[in-house]
Structures are given as structure tokens and as C-alpha cells.
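test case, fold it:
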Amino acid sequence: MRWAQLDTPIGELSYAVDDVGVCAVHFGPRPGAGPADDEVGDQLRAYFAGELTAFSVPLHVLRGSEFERAVWEQMKLIPFGETRSYGAVASAVGEPGGAQAVGTACNRNPLPLIVPCHRIIGADGKLVGFGGGLERKRILLELEAKVRMELEWRDFSS
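Sure, this is the predicted structure:
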């Protein structure tokens, strides 16, 4: 496994890749991490520049219960610039009373940002629970909303 890191609008971001794909994302620096000079780094930079709305790098998730993996798969289905409540995700994975369990699965997501746990919000629309902190979550959601509006406006005005 090789760690790399890059500066982003939400601070330093580190990620690990192996021969299969990206297997971890970490908010903050990682000792011994090298430069982000690969496809993962390129896609992260494009995401933050508003040029990428869906990651296509191969993923290599090395852990997680069956429930957690189901939640992570649901997160990948949430469109760029949209959100879902913890309860809605729980219902989607067949556990309608499992909003708290979804929150735990979000917290254990090994690939935040790439598997977009920041798109999960409280039932009342409030920003709650994000391993990278609520300020980062707000910045990510605002970035996506801005890019989505720009893309829709471009489509509308064409």
C-alpha cells in the first residue's frame, strides 16, 4: 500500500492505493505519504476544481460488515449535489429503523469523499455527523451544489 497526500480546499487529504485500487482516504497528513501523482490525485483535484462529478478510480475496500458495505453502496448511488437522510438510506438497505446504524456505517467509511458519506444529512435537513468535521461537510456540499447549479444552467442556456 502506498500513501499519497494533496492540499485541498478542506485541508490536507491523504489516501492509500494498492495494486487493486484506492483503499483508504484520511483527512489530514499521513507520515511518509508521497505526492498525489496518480489517477486518484488527478480525480480529487478535478473534483475540487468542479470538473468531476463522479469518481471512476477502482476501489479496494478491505473491511466492513455486510450492513456497512450495503450502506456504502447506497452512498455511491446518491447523485452529485444531492443529499439523503440517514433514515432514507436505512430504508434503502432494508433497515427502516436503522438510521443510527447508518450513521455508524458512515463513520466507518474507509473512503470518505470518494464514497460520499458527506451527502448523508439529518431528517430535518441539518448537517450532522461527519468524520471530517461539519465544516468540511458544509464545504463539500456547497461545492457540489455550486457545480451542479452551474452545470444545470449551462444545459438550460444551451
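
CA only for contacts and neighbour counts going forward, please
OK.

so what does the helix or strand that contains F67 touch, helix or strand wise?
Assigned by DSSP states H and E, F67 falls within helix 66-77. When contacts are defined as 3 or more C-alpha pairs under 8 Å, 6 or more residues apart in numbering; DSSP states H and E, helix 66-77 packs onto helix 86-92, helix 99-107.

so how far is D42 from V61?
Relative to D42, V61 is positioned 20 Å away (C-alpha to C-alpha, to the nearest Å).

equivalent analysis for W72, please.
In terms of C-alpha to C-alpha, W72 sits 23 Å off from D42.

now the other sequence, so there's something to compare against:
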Amino acid sequence: MTTTPAPVTGEQLTRLHADLVARATADGLLDVAYRTVDSPVGPLLLARTPAGVVRVAFAVQDHERVLQDLAERVSPRVLEAPRALDDVARELDEYFAGARLTFDVPVDLRLTAGFRRSVVEHLPDIPYGRTASYAQVAASAGSPRAVRAVGTACALNPVPLVVPCHRVVRSDGTPGRYAGGDAAKQALLELEARVGRAA
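Just a heads-up that it's a prediction; the model follows:
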């Protein structure tokens, strides 16, 4: 007579997953840790490597596809490890509460290169609550005529919010497009304008 094993409980699965994360971290086998957090602009996927935050993705970017891309471009050793991103989640909470103007977490920009990387590296120079045009960013990145390329670099910025591509707008001051959706960009600009006025 065979016996049916007892079903695994949610608590046991949680404990097993925590053990897996701990062992992978201790053995240097966790190349990409990730978690999702709620935010005023929808659920965000956060991912980090040992070097820093490598990806912030909006729900409209399809979190499952983003994880697959990380597995292909960074490492297949991708694991949900929420505690590894506690500092990033905390800084994002502070940002959305209007209590943080800049991010201090380290950033890993391996997913961008060439001129696009140069653009992304210049984005933190745009002060909180201020904007710069695509043309101004092109000039600061060393290629004044590369306005369209700046738009592409912002659209493909792997770490939006932490690296503020939402502060780049059209020359006429209108927001322009945004990887997280046009409404998200408008909400971020309004948040920063409101906090800036209150300061």
C-alpha cells in the first residue's frame, strides 16, 4: 500500500526558497536578484547584480520578458531575493513620498553601451524638479545633433527613476514619450514639481 505524501505548505515553500537564496548568495551563485514593489506608477520590477541596480521595469514592459532578457544578457542565475533589494525599495518609497531627491544605491549600467550609455550617465546631472530638452542632453553628451539618439537612449534606459530619464522633455516643454507610459512620466514630473514648490 502506497501513501500519498502530504502537500507542501506555503510556509514550507517560503522557507525552502529562503534557504535557496541564502545558499546561492553564500556560494556566489546569485548573479541577479530581483523583487517587485508597488508604487504610485504601478508595480515595478527591481533587479540587481553584485555591482548594483541593473534594471528597473514598469508593468507595461512585461516583467516576465524583462526577467528573460536579464537571464540572456546578464546571467541565467536569476532568483527572486527581495531582501537583496531592500535598500532600493526603501529609496524608491522615500522618493515617492517626496523625502528623497537623489538615489544613493549603486547602479550597474552593463545593459547600455556607447552613446546611449553616455546619455544615461549624464541624466543624473538634471536636478530634481527640473527638466532638460533632448537637444540639451545631446549637447551635454557630446553630440549636439544626436537628438533622436537621445530619445532612444532614454527609452532604453535600463534603470529609470533611479537614473531620471523622465526629466528629459521636448524642446517645447511637453513631456514626450516614456517607457513606463506617458501618464507615468507626467505623474513623476508633477510629483517633483509639487515637492520642489513645497521645499
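
where does the TM-score land?
Here the superposed chains carry a TM-score of 0.90, computed using TM-score structural alignment, normalised by the length of the first structure; 151 aligned residues with a C-alpha RMSD of 1.6 Å.

just to revisit the earlier point, between V61 and D42 of the first structure, which has more neighbouring residues?
V61 (15 against 12; other C-alpha atoms under 10 Å).

the more buried one -> the second structure?
V61 of the first structure maps onto L109 in the second structure, with residues paired by TM-score structural alignment.

where exactly do the strands run in the second structure?
Counting by DSSP state E, the second structure has strands at residues 32-37, 44-49, 52-58, 78-80, 132-133, 168-169.

got those strands as a markdown table, with mean neighbour count and distance to D69 of the second structure columns?
Shown next, in a markdown table, are the strands of the second structure (neighbours: other C-alpha atoms under 10 Å; distance: least, C-alpha to C-alpha, whole Å):
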| stretch | mean neighbour count | distance to D69 of the second structure |
| --- | --- | --- |
| strand 32-37 | 20 | 12 |
| strand 44-49 | 23 | 12 |
| strand 52-58 | 22 | 10 |
| strand 78-80 | 19 | 11 |
| strand 132-133 | 20 | 30 |
| strand 168-169 | 25 | 26 |
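
mind checking these for the one nearest to G142 of the second structure?
strand 132-133 (14.4 Å; C-alpha to C-alpha).

mean deviation, the closest one versus the first structure?
Here the mean offset of strand 132-133 of the second structure against the first structure after fitting is 0.3 Å, by mean C-alpha distance after the TM-score superposition for the first structure.

tell me the angle the helix holding F67 of the first structure makes with helix 99-107.
Here helix 66-77 of the first structure runs at an angle of 70 degrees relative to helix 99-107 (axes from the mean of the first three to the mean of the last three C-alpha atoms, to 10 degrees).
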